[in-house]
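Enquirer: could you work out the structure for the sequence below:
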Amino acid sequence: MLITPLAQDRIKSLGITVTTGEEAKSLRQNKKPDFSIIALGCDHTGFKVKQMIIKYLKEIGCTVNDTGTYNEEPANYPEFASKVARLVQKGEADVGILIDATGIPSAITANKYKGIRAATCYNEFSVRSAREHNDANILVVGAVTLGEGTIKGLVELFLNVEFLAGRHKTRLEIIEKIESEQFCNS
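Expert: Prediction:
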């Protein structure tokens, strides 16, 4: 693999780590993440991708709570986004993953629930930022906008990146204060 100096600079500025050879192989050994119960939901556009994610999660030893949809018939994303958000909100799932065409509408829906921090992610930088800085508890991806290989990599990263706390914890406390002022008890 050849990475030009310009590409190396861009990679570094985005906070992406590139590994090759044995180091990369050892990182990809299907290590079980800290999260063991994953709530998963999708609309019809995300069904095939959801099946791939379920297979991957089971391979690494996670328990999957599949909230649907269960086929490619037209389905309403708010129903599945709500199911996943409720499971995470109640502590019945450690984190959630939602899949629709773009990742945007399911994130909007899930974020209507107090305590939910659903992040639509489209690359490694957005996943890392969502977890490290925002302690995102639901990953949302677009089945039409991203390839399956990319999505699998984003899921793997989401499950293995930890919240940094520090100054980011203060920011989350501000968000929680806004939630307590703006949301009704649910």
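Enquirer: from here on, just use CA atoms for contacts and neighbour counts.
Expert: Will do.
Enquirer: the most centrally placed residue in the chain: what secondary structure?
Expert: Nearest to the mean C-alpha position of the chain, by Cα atoms, centre = their mean, lies residue 139 at 2.0 Å. Secondary structure state of residue 139, per DSSP: H, G, I helix; E, B strand; the rest coil, is strand.
Enquirer: what's the helix ranked longest in the chain in contact with?
Expert: Longest helix in the chain, counting residues (DSSP state H): helix 167-182. Under the criterion Cα atoms under 8 Å, 6 or more residues apart in numbering, residues 114-115, 133-134 lie in contact with helix 167-182.
Enquirer: one more: stretch 58-69?
Expert: With Cα under 8 Å, 6+ apart as the test, stretch 58-69 has contacts from 30-33, 35-44, 47, 54, 57, 75, 80, 83-84, 93.
Enquirer: let's see this one next to it:
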Amino acid sequence: MSAKTIAIACDHGGIEMKELLVKDLAALGWSVLDLGTDGPDSVDYPDFAVKLAEALKGGKAERGVLLCGTGIGISIAANRFEHVRAALVHDAFGARMCRQHNDANVLVMGGRTTGPEVARDCLKIFIETEFEGGRHARRVSKLSGDGQA
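Expert: Got it, this is the predicted structure:
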């Protein structure tokens, strides 16, 4: 795996945003693993959350981006996997906090609820923000089943 590979996937509700963000990721120096969908035809968002979770587990990518109409359904589907910490964000503050405090490895946004400039800003912040560790590490370990909740 490249140290700078990010997987991205969406359903039909996120296709336009995905196309925009793929360009931004490339400009930021990331190798993009595009897991679909590739058109406007209706598809099931859980299938794309599974593809992304498998890519993370298999070491094909170190982080991910998921998109659906609102981001809600695909984030629920992604968080079913123990190794995924998918954070649905709506603004720059959420994008920063999901990395600093939660060590989120998947950014989730709504293609129909998040404007393109906000989405681009959230992506950049998600990519550039490091996990703070410290007291947050104990809490994050509880999320992945490594600690007691």
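Enquirer: that older thread, filter the contacts of stretch 58-69 of structure 1 down to the buried ones and hand me the ChimeraX line.
Expert: To isolate the buried ones among the contacts of stretch 58-69 of structure 1 in ChimeraX, judged by 16 or more other Cα atoms under 10 Å, type:
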select :32,33,35,36,37,38,39,40,41,42,43,44,47,54,57,75,80,83,84,93
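Enquirer: in helices, which of the contacts of stretch 58-69 of structure 1 fall?
Expert: Using DSSP H, the contacts of stretch 58-69 of structure 1 in helices are 47, 54, 57, 80, 83-84.
Enquirer: ok, the corresponding residue of structure 2 for residue 176 of structure 1 to residue 79 of structure 2 distance?
Expert: With TM-score structural alignment defining the correspondence, residue 176 of structure 1 maps onto residue 144 in structure 2. Going from residue 144 of structure 2 to residue 79 of structure 2 by Cα to Cα, to the nearest Å gives 10 Å.
Enquirer: over to residue 12 of structure 2?
Expert: 20 Å.
Enquirer: okay, and residue 64 of structure 2 sits in which element?
Expert: Per DSSP states H and E: residue 64 of structure 2 is located in strand 63-68.
Enquirer: mind listing residues that contact that strand?
Expert: 5-15, 17-18, 45, 49, 52, 56, 74-75, 105-112.
Enquirer: that strand against structure 1, how far on average?
Expert: With mean Cα distance after the TM-score superposition for structure 1, strand 63-68 of structure 2 departs from structure 1 by a mean of 0.4 Å once superposed.
Enquirer: identify the residue of structure 1 aligned to residue 86 of structure 2.
Expert: Per TM-score structural alignment, the equivalent position to residue 86 of structure 2 in structure 1 is residue 118.
Enquirer: separation between its match and residue 85 of structure 1?
Expert: 9 Å.
Enquirer: now do the SS call for residue 69 of structure 1.
Expert: coil.
Enquirer: which residue lines up with it in structure 2?
Expert: In structure 2, the residue matched to residue 69 of structure 1 (TM-score structural alignment) is residue 37.
Enquirer: now do residue 38 of structure 1
Expert: In structure 2, residue 38 of structure 1 lines up with residue 6, judged by TM-score structural alignment.
Enquirer: let me know whether that match touches residue 53 as I believe.
Expert: No: if you go by Cα atoms under 8 Å, residue 6 of structure 2 and residue 53 don't touch, sitting 11.7 Å apart.
Enquirer: what ranges do the strands span in structure 1?
Expert: Assigned by DSSP state E, structure 1 shows strands spanning 37-42, 63-66, 95-100, 118-120, 138-142.
Enquirer: now those strands as JSON lines including distance to residue 149 of structure 1?
Expert: JSON lines is the format used below for these (distance: least, Cα to Cα, whole Å):
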{"stretch": "strand 37-42", "distance to residue 149 of structure 1": "18"}
{"stretch": "strand 63-66", "distance to residue 149 of structure 1": "20"}
{"stretch": "strand 95-100", "distance to residue 149 of structure 1": "14"}
{"stretch": "strand 118-120", "distance to residue 149 of structure 1": "17"}
{"stretch": "strand 138-142", "distance to residue 149 of structure 1": "12"}
